[in-house]
Structures are given as structure tokens and as C-alpha cells.
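Undergrad: I need the structure of the sequence given here:
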Amino acid sequence: MSMDHALQAALNDIQARFPFRDYIGPSVGLEMDAIVRELGRVFPEGFQGKRLLDIGCGPMDKTGVLQRMGFSCSGVDDLGDPWHRRGDNLARIRRFATDLGIEFFLQEAGSTTIPFPTGSFDVVCLLGVIEHLHESPRLVLNAAGQFLKPGGVVVVEMPNSVNLRKRLSMLAGRSSLPPVDQFYHSIGPWRGHVREYTLDETVFICRTNGFEILTATTFEPFAAEKLKPPFRQVYQLLGRCFRSLQSMLLVVGRRPAGWQPAAADEEAFRRAIAHGVPAGIA
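TA: Below you'll find the predicted structure:
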């Protein structure tokens, strides 16, 4: 079976099994297409027998697709979004994981504990995770590297902070940040996007953490779902002509032999904040 047919079969199966109707829209299929294609280049022999850890896996819709593609998947998340805990949703998510054979660990709120053996995964995914962090991405990238086998890969996917929609919003005098009413009415620590990144910035954080960059690209999963003709075609054409305008970014990095976690570097931090600050202050 071709990769395209296998992915479509996996998506169809997960859509049928997933406990929340209409959660998995067309954009998820396009996201998974981009991710699976890049992983296919890393593992041309196929995914069977490869172990994958999905950090911040959420309700495991994407984890489920990867499981159906042949990976042996583990997931970790605190499932702390309000809807995760509404009614019996948490139990339904856990049953979904169990039925698919996904090894899932539910973290305590605020915990960074991940109870899997270090150096035991071929792939660690950070899909829509880094933009939510209130602290340096160094910490979660260190965790990814520690759980990878030598030669394993980290997959980082997140919104492109300078995509066309955001640029148009700012030109129209609107914020490119999450809606202010969501932030104002939020309860407890903010769980929305804290800092989004450009493609170059994402390459920087991965490379600075010691990963060898295999792929750095953007893609457009949302235009087909959210825009109607002719705006859809214009949006997609602009994205093909200017890749920095596309909605999502994807970086794949390999853990090289001898990789070590990145340590906090006070001197590097001092130099970074010194830009534009009068001498003698930073």
C-alpha cells in the first residue's frame, strides 16, 4: 500500500473511532500528510517497530493516526484544557488510547514528569506544544533529546508567527495574538499560545539545542477548510510563491552521536538581552 493510501486509511479509521464528532477536520489530514511525508524520508523502510513519544499529545487524534501508520506510540499530557475535563471526556480520551494500544501517561498539572526510559524512542513529537510554553523551549527540547535514541529525530510543528493571516490582521489594525476576551476571562495559568515562532527561529532553537536539522519547511493546512473560492485559491497561490506566508511550520532534527542536553548559559542570556540596551546596563 502506498504512503498516501495508508495515511488516508489511518485517517478514516481514527475519524470513525475518535470520541468527539467533527473534532478532526480536513486541516488535521493535511497536517498529518506533511508530518508523515517527512518521517517517510527519515524511515524509508517504513514505520513498523519504530517507537514514538508524543509530548503534549492532547486527546491523541494525531497520535492515533501515527499509531495506525505503524509506529508504536506513547503519549504524555496533563489534559488540563477545560473541555478535556468536562463530563466524562477524560475517560473517553483514555479509552480511545487504550483501544488503539497507545501507552498514555496522564501528568499532574504543572508536572514535567515523563516516566518512560531515556534513550528508548526513535521519534519524539512536539506538535503544537512549544508555542504554549511559559519558559524557554530549551527544557522541552532537552527532554526530547534525552528520550531519543542516538540518531532518532525530534519533530516540531507549530503555527508560523508571520503567516499571511496574521500579517493581514495587523494591516487591518487587529492583533495577531489570541483573542483578548479569551485571555481576559481565562482562569489560572494561561494555556493558550504564549510565543509563536518563525521558521528561522524554530531552526535556531533546535540547532542551538544540538540537533542536526534534516527538514525545515512551511505548509498550508487551513485555507482549504476556512476559505471559500476565490479567496482560497489566492491565499494558496501566495503561500506557494512566498513560503514564509504559509500557516504552519515543520522542523525535523536528528539527535547526533554525543548529543548532550543544553545547559543554561547566563553569559549567552546577557548578550541576548544586551541588544539595544545601553552599555553597562545589561
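
Undergrad: make it CA atoms for all contacts and neighbour counts henceforth
TA: Fine.

Undergrad: any chance you could map the helices in this protein?
TA: 3-17, 26-42, 61-68, 89-100, 138-147, 164-171, 180-184, 199-208, 223-226, 231-241, 266-273 (DSSP state H).

Undergrad: Of all the ones you listed, which one is nearest Leu127?
TA: Leu127 lies closest, by Cα to Cα, to one member of these: helix 61-68, at 8.8 Å.

Undergrad: List the buried residues for that closest one?
TA: Counting neighbours by 16 or more other Cα atoms under 10 Å, one finds that the buried residues in helix 61-68 are Asp61, Lys62, Thr63, Gly64, Val65, Leu66, Gln67, Arg68.

Undergrad: Surely the second one touches Asp33?
TA: No: the pair Lys62 and Asp33 fails to qualify as a contact (Cα atoms under 8 Å) at a distance of 10.9 Å.

Undergrad: got the helices of the chain as JSON lines, with distance to Gly258 columns?
TA: Output for these, formatted as JSON lines (distance: least, Cα to Cα, whole Å):
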{"stretch": "helix 3-17", "distance to Gly258": "33"}
{"stretch": "helix 26-42", "distance to Gly258": "20"}
{"stretch": "helix 61-68", "distance to Gly258": "28"}
{"stretch": "helix 89-100", "distance to Gly258": "34"}
{"stretch": "helix 138-147", "distance to Gly258": "11"}
{"stretch": "helix 164-171", "distance to Gly258": "39"}
{"stretch": "helix 180-184", "distance to Gly258": "42"}
{"stretch": "helix 199-208", "distance to Gly258": "14"}
{"stretch": "helix 223-226", "distance to Gly258": "42"}
{"stretch": "helix 231-241", "distance to Gly258": "38"}
{"stretch": "helix 266-273", "distance to Gly258": "22"}
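
Undergrad: Ranking these by mean neighbour count, which comes first?
TA: Among those, helix 61-68 has the highest mean neighbour count (mean count of other Cα atoms under 10 Å), at a mean of 24.

Undergrad: What is the nearest of the buried residues of helix 61-68 to Cys125?
TA: Thr63 (9.2 Å).

Undergrad: Spit out the contact partners of that closest one.
TA: Shown in contact with Thr63 (Cα atoms under 8 Å, 6 or more residues apart in numbering): Asp54, Cys57, Cys73, Gly75, Ile102.

Undergrad: Please provide the structure for the following sequence as well, for comparison with the first:
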Amino acid sequence: MQPPPVSERDPGSLERYLLSFRWPFRNEEVHRILVQGGLPLWRQVLRFVPNPKERGKALELGSPPFHITLLLQRFRNYDLFLTGYAADGRPELRQQLESPEFGETYEFVCTCFNAEADTFPYPDNTFDLVTWCEVIEHLTENPVHTLAEIHRVLKPGGALVISTPNASRADSIANFLAGRNIYDPYHLGAPLKGSRHSREYTLAELTGLLEGCGYTIERAADIDIYPPASRNRRIFRWLMNNVVSRITKGHYRYHLFVRARKTEAPFRWYFPSSLFDMGHLAFYMAPRDPEVTFGINEVPHIAMGWGDLQRDPSGREYRRSGQVGDIYLLVREPSTAATVTLAGGRGEAQAWHDNGGNLVLLGATRFDAPPGRWTDVTIPLSADFEPGNPLHIRLDTEAGVDVHRVTTT
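TA: A predicted model of the protein is given here:
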């Protein structure tokens, strides 16, 4: 007997298809609620996912419970690489799903890592597509790290598809005006224990973050994926979407969907003040690169005391240090010198290692750089340099100095 037809345009057939899958210890009621509640969202995700003529590679960030996985596998032309997060630290998750009605059996294997902190276990320029659906709102600290890793593993021209609830959705505004709490409730029990929303986004915040990091927005929309709960809510939604939005230029529909592309432009570590507290950001330091270009990746590599980002007449970006300016690099290869491109200051450029609390001076060079004239100051590194140990560049100046770049050779 032939299995029933399934079409991505027919929600009834999609629901029947997804509900047909079985796995050990499946809770029928929970599964039914997940599918019926999630299907309007998953159908919109499919509409944002391009379908290539030639077989592509796709990375799905946050694959369990595999409903989007099943739909991508059936309706899009990609080899899927699945990921998850295991609180107990296990390196992978395995789940077998079987649909007797449709004659399909799968064993899904998820590679587990912390997408907010870890380096993704994939080479550069690997994937044609990355999906990041219903995840960004759960991050607690740093979506920029995740976007940097997505950018690294995407091929040039590759697509990133994001879905997330809209922080400014009309239903939340209605709850707020009625004196009700708009925040996500605690998730105490399985399967979503501890996964409440940490930070939701408006459409402008989400697209602004992506563009600031170097992506190009190909398509972005706010969409009401669920019907209003009452007649009053229907009227309120209409007013917000058709009257208020014309005045404020805001977006008030329930959910956000974005498709962005990686271009040839480098990734920029962009931390907008609308999302990050600038006072706390001054304490953030997580060196990961062997070179720093201001305006591109300096934020995780510099300590406190630097001025705002500026641009000279030629378009070169820079910051001015305080009397002391500290920059940290992570150099994994043997190196014999560090070079600082600077202007408008005099003093000494130093290179240091911290060997278990013992500071080791690797080299130092005096400089006197005229204002507006970029000068390369090279610091020889002694044999005490250790690859993989963060390299601390300190600029000890009379009254600060403009810095554009730091490299190692």
C-alpha cells in the first residue's frame, strides 16, 4: 500500500506525517501538543529555506525534537548535519524515529556543543545553509559569538535562516496594558526544563545585529502564525498592525523570520548598545584571533580604557587608547614578532605573557608616531613566547595613541 501523500502546502498532511513518527517513551499527548502548536511556525520556516537544484549541505542548530529536521529532509535538497546541547556534557545525542504508516525509519545523530561559547566542530566554508530556529531567544550572554561561528562555517553566499518570537508582538503589548506579565514563564519539567526565553528581539534589533556583523538581509518579516485568542485581540492586532505601525514604523506581528546571506565582507564583532550594556561590555574579553583589526574584531580583544571607534579620511577605523592600552591576541603558531599599526602618540609598545601568574616580558619597542600618519611598530618576541598562551600587547604612552591593527609574524 502506498503511503498517504504529503505536501508542504497542506497542513493536514504535514500534521499526519509528523504525528506518525514513534520513538521509545513517546508521550502521545505531549507530541500532539508540540506538533499542532509548532506546525504553523515550521511551515513558515520552510518558506524561508531556499531549495537548491544541486545537493547542498545544511547545519541545523538545535535539532531536537527533530520536527523541522523531518520537514527539511523531505522537502529540501540538503545533506543535514544535526546539533544539540547536552547539559551532562555528552558529545552526541542519538534518537531513532519510525513511521510505520509512511514506511520511514531514521536514526538522527546530533553533535553536541555550546553554540554560545564553543568553536563549532566544522571547517571554514562548509555549509550552504544554517538554520537557527527558536534558539537565539534562549541565549543568556552572547549571540555575537554564535553569529561569528555561523559566518565562519557558511560558504560565501550561504544562507542563514532565523526564527524567533517578536519582543514587540501585539499580544504582549495587550498583556502589558492589561497589567499582566509579558515574560516567559519558568520551564520546570521535561522536555523544556530550564529553557525559558532570556532575551527576545524586535525585527529592527535582529536585522540590525545581523547587518552590523556583516550579513546581508535577503528577506525579513514579522508574521502572525497563530490566530487571535478573542475578538478583542483580533481588533487590537489590527490596530497595531495597520494604524500604530504607520506612525511608529514598528513591527507587531507574533513571530520574526529572517533569511540573511554571508558575503565576501569579513565578519564584524558588533555589539550594539540596544542589546548590550556598554558598561559591562568594557569588562568583556575573550581573545580568539592572532590579529586584531579595529572596527572588525577588536571588542573581545581589548581591555578597558579605549575610546570610541573612529574613522580617518581614508576610511581606516581606529580607537584611541588611554595612557595605557591593552590588547590580547591568541596566537596558536610560533611567532617571532608582533606589529602594531598606530598614529598620534609616543611611548613604548610591550609584549607580555602571563605564565601562571608570573608576567614575562617578551619584548619592547619605543615609538614616536606623528598624528595622522600610520606607523608600523614591530616588537620582537623572545624565545619565551608560547603558542596558545594569550599574547598581551601593552601600549605605555604619554597621552594615548590611535591604533588600527595588531598582527603577528
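
Undergrad: still on that earlier bit, right, and out of the buried residues of helix 61-68 of structure 1, which lies closest to Pro115 of structure 1?
TA: Within those, the smallest distance to Pro115 of structure 1 is 17.8 Å, found for Thr63 (Cα to Cα).

Undergrad: Trace that closest one over to structure 2, please.
TA: Counting by TM-score structural alignment, Thr63 of structure 1 corresponds to Thr69 in structure 2.

Undergrad: hmm, back to that, which of the helices of structure 1 sits closest to Gly253 of structure 1?
TA: Proximity to Gly253 of structure 1, assessed across the helices of structure 1 by Cα to Cα, is greatest for helix 199-208 (7.0 Å).

Undergrad: helices or strands next to the closest one in the packing?
TA: Judged by 3 or more Cα pairs under 8 Å, 6 or more residues apart in numbering; DSSP states H and E, the packing partners of helix 199-208 of structure 1 are strand 212-219, strand 248-254.

Undergrad: and for the shortest one, what span of structure 2 is it aligned with?
TA: Spelled out, it's strand 248-254 of structure 1. Going by TM-score structural alignment: strand 248-254 of structure 1 matches residues 255-261.

Undergrad: and the matching stretch, how far from structure 1 on average?
TA: Taken over the aligned residues, the distance from stretch 255-261 of structure 2 to structure 1 averages 0.8 Å (mean Cα distance after the TM-score superposition for structure 1).

Undergrad: Outside of that stretch itself, list whatever touches it.
TA: 44-45, 48-49, 156-166, 169, 202-203, 207, 210, 215-225.

Undergrad: Put the buried members of those residues into a PyMOL selection.
TA: This is the PyMOL syntax for the buried subset of these, where burial follows 16+ other Cα under 10 Å:
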select buried, resi 44+45+48+49+156+157+158+159+160+161+162+163+164+165+166+169+202+203+207+210+215+216+217+220+222+223+224+225
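
Undergrad: roughly how far is the longest strand along structure 1 from the heart of the chain?
TA: Secondary structure of structure 1 per DSSP state E: the longest strand is strand 148-159. Strand 148-159 of structure 1 has its C-alpha centroid displaced from the chain centroid by 10 Å (Cα atoms, centre = their mean, to the nearest Å).

Undergrad: okay, the angle between it and strand 248-254?
TA: Counting by axes from the mean of the first three to the mean of the last three Cα atoms, to 10 degrees, strand 148-159 of structure 1 lies at 170 degrees to strand 248-254.

Undergrad: what about Val194 of structure 1, how many residues close to it?
TA: Val194 of structure 1: 14 surrounding residues under other Cα atoms under 10 Å.

Undergrad: For the counterpart of it in structure 2, which non-adjacent residue is closest in space?
TA: In structure 2, Val194 of structure 1 lines up with Ser198, judged by TM-score structural alignment. Once flanking residues are discounted, Ser198 of structure 2 sits nearest to His138: 5.1 Å by Cα to Cα, 6 or more residues apart in numbering.

Undergrad: what sits against the aligned residue in structure 1 for the one you found?
TA: If you follow His138 of structure 2 across to structure 1 using TM-score structural alignment, you land on His132. By Cα under 8 Å, 6+ apart, His132 of structure 1 lies in contact with Arg191, Gly192, His193, Val194, Arg195.

Undergrad: wait, what's in contact with the first one?
TA: For Arg191 of structure 1, the contacting residues are Asp81, His132, by Cα under 8 Å, 6+ apart.

Undergrad: roughly how far apart are it and Gly110 of structure 1?
TA: Distance check for Arg191 of structure 1 against Gly110 of structure 1: by Cα to Cα, to the nearest Å, it reads 11 Å.

Undergrad: ditto for the fourth one
TA: From Val194 of structure 1 across to Gly110 of structure 1, the span is 16 Å (Cα to Cα).

Undergrad: what do you get for Leu126 of structure 1?
TA: The spacing between Leu126 of structure 1 and Gly110 of structure 1, counted by Cα to Cα, is 17 Å.

Undergrad: swap in Leu237 of structure 1?
TA: 42 Å.
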